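Visitor: only the shape, not the letters, is given here:
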């Protein structure tokens, strides 16, 4: 191999490391998983599914991934970078992406989560599983809205009950007078 070809190859790898590093910095969630036993069709379907959550999946050589993780909390954990690795990068809703990955891996039992980063902090495979078990953003917003509206709703019910009870008392008095008279 000539020196020029080797130099191009090194430059290409450095460029790839920089691209992956940018994705890591941009992503709110990054999950590295072993994709053993997953066929190309299943992976293609998962790519389409994960894209709906403003996320993407990349299959990356471990050496490139390891270099790109330099400066992150994953860099110390060398065991993560063994075996086949694919990475999910989620740019918005971390819970939705984690849920999608969990569902995908349920169908492909040989594959498993290795570890990840959430907002730049290391998260173990168990942590990613716990994240996937959280309610979605929409569910959390609905719960928050219901909690905020509860006092207002109760106040309106109390206000409605006062005239209602007054009408019932007046109706009872009317019925009593009709019986007497």
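Guide: Perfect, I can see it now. Note that the structure is a prediction, hence the values are computed from the model and not measured. Numbers count the residues shown, from 1 in each chain.
Visitor: CA atoms for contacts and neighbours, from now on please.
Guide: Will do.
Visitor: for residue 103, see how far away the residue nearest the centre of the chain is.
Guide: The centroid of the chain falls nearest to residue 95 when counting by C-alpha atoms, centre = their mean (2.0 Å). Distance of residue 95 to residue 103, computed by C-alpha to C-alpha, to the nearest Å: 12 Å.
Visitor: ok, residue 135 next?
Guide: 15 Å.
Visitor: contact partners for the closest residue to the residue nearest to the centre of the chain other than its chain neighbours?
Guide: Excluding the flanking residues, the one nearest residue 95 by C-alpha to C-alpha, 6 or more residues apart in numbering is residue 132, at 5.6 Å. Residues in contact with residue 132 (C-alpha atoms under 8 Å, 6 or more residues apart in numbering) are 95, 96, 97, 98, 99, 102.
Visitor: and the second one, how far from residue 55?
Guide: Read it as residue 96. When residue 96 is compared with residue 55 (using C-alpha to C-alpha), they lie 9 Å apart.
Visitor: what's the local residue count around residue 65?
Guide: 21 (other C-alpha atoms under 10 Å).
Visitor: ah, wrong one, I meant residue 43
Guide: Residues near residue 43, counting by other C-alpha under 10 Å, number 14.
Visitor: same check on the one 3 residues further on?
Guide: Residues lying near residue 46 (other C-alpha under 10 Å) number 18.
Visitor: one more to weigh against that first structure:
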């Protein structure tokens, strides 16, 4: 890689880090290409990315961002999992690490807050943004549904009474 290519990699990574909500640092302990491909596919499905970069270039890209505190975690063969949704990248990495012993979670950061391994796991256990939206919609919709049921119940009871009188008169 020549100097221009390195500068381009650093600028792209720096721009990406300025837009993400979370960065999870993982250590690669000998993952195969197939395993790495599966991880990247799961990340894409969740709206996240997983990149392996040279530590020196990653440290340079981290400077000037909220994630500059991650520089100390960049030792050995590491990868950076990022996503705009603060939970997506952490959730995918934690789930993948449960089934694959070739990847180790080193830590992460959510904005300026540095996370250890347990912090990343706690973040992964939280509901995603879409799940929270669904719960809020359900909570907003529930009173309207109950109100419609309560208003409809006396009318249906009254109709049953009239029907019973009509059947009694017919008999």
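Guide: Looks like it arrived, so ask away. Model, not experiment: these values are computed from the prediction.
Visitor: from residue 17 of structure 2, how far off is the aligned partner of the residue nearest to the centre of structure 1 in structure 2?
Guide: Correspondence of residue 95 of structure 1 to structure 2, assessed by TM-score structural alignment: residue 87. Noted for residue 87 of structure 2: a distance of 15 Å to residue 17 of structure 2, by C-alpha to C-alpha.
Visitor: same question, residue 66 of structure 2
Guide: From residue 66 of structure 2 to residue 17 of structure 2 the distance is 8 Å (C-alpha to C-alpha).
Visitor: tell me which of the two has more neighbours.
Guide: residue 17 (23 against 18).
Visitor: where's residue 76 of structure 2 relative to residue 29 of structure 2, distance?
Guide: Using C-alpha to C-alpha, residue 76 of structure 2 is found at 9 Å from residue 29 of structure 2.
Visitor: do the same with residue 168 of structure 2
Guide: 82 Å.
Visitor: neighbour-wise, which of those two wins?
Guide: The neighbour count for residue 168 of structure 2 versus residue 29, taken as other C-alpha under 10 Å, is higher for residue 29 (13 against 9).
Visitor: let me know the secondary structure of the counterpart of the more buried one in structure 1.
Guide: The alignment partner of residue 29 of structure 2 in structure 1, by TM-score structural alignment, is residue 36. Recorded secondary structure, residue 36 of structure 1: coil (DSSP: H, G, I helix; E, B strand; the rest coil).
Visitor: quick one, what contacts residue 36 of structure 1?
Guide: By C-alpha under 8 Å, 6+ apart, the contact list for residue 36 of structure 1 reads 84, 110, 111.
Visitor: which residue in structure 2 aligns with the first one?
Guide: What it means is residue 84 of structure 1. Aligned partner of residue 84 of structure 1 by TM-score structural alignment: residue 77.
Visitor: pretty sure its match sits against residue 30.
Guide: No: using C-alpha atoms under 8 Å, residue 77 of structure 2 is not in contact with residue 30, being 9.0 Å away.
Visitor: mean shift between whatever helix or strand residue 23 of structure 2 lives in and structure 1?
Guide: Using DSSP states H and E, residue 23 of structure 2 sits in strand 22-28. Strand 22-28 of structure 2, aligned to structure 1 and superposed, deviates on average by 1.4 Å (mean C-alpha distance after the TM-score superposition for structure 1).
Visitor: which elements pack onto that strand?
Guide: strand 78-83, helix 88-99, strand 103-110 (3 or more C-alpha pairs under 8 Å, 6 or more residues apart in numbering; DSSP states H and E).
Visitor: now render those as TSV, adding distance to residue 61 of structure 2.
Guide: Formatted as TSV, those follow (distance: least, C-alpha to C-alpha, whole Å):
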stretch	distance to residue 61 of structure 2
strand 78-83	12
helix 88-99	19
strand 103-110	15
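Visitor: so of these, which one's packed in deepest?
Guide: strand 78-83 (a mean of 24; mean count of other C-alpha atoms under 10 Å).
Visitor: contacts for it?
Guide: Contacts for strand 78-83 of structure 2 (C-alpha under 8 Å, 6+ apart): 17, 20-28, 47-53, 55, 89-90, 93.
Visitor: try 6 Å this time
Guide: 20-28, 48-52, 89 (C-alpha atoms under 6 Å, 6 or more residues apart in numbering).
Visitor: check stretch 56-73 of structure 2 too.
Guide: Taking C-alpha under 6 Å, 6+ apart as the rule, stretch 56-73 of structure 2 contacts 10, 13, 14, 111, 112.
Visitor: show me which of the residues you listed are buried.
Guide: Burial by neighbour count, 16 or more other C-alpha atoms under 10 Å: within the contacts of stretch 56-73 of structure 2 this picks out 10, 13, 14, 111.
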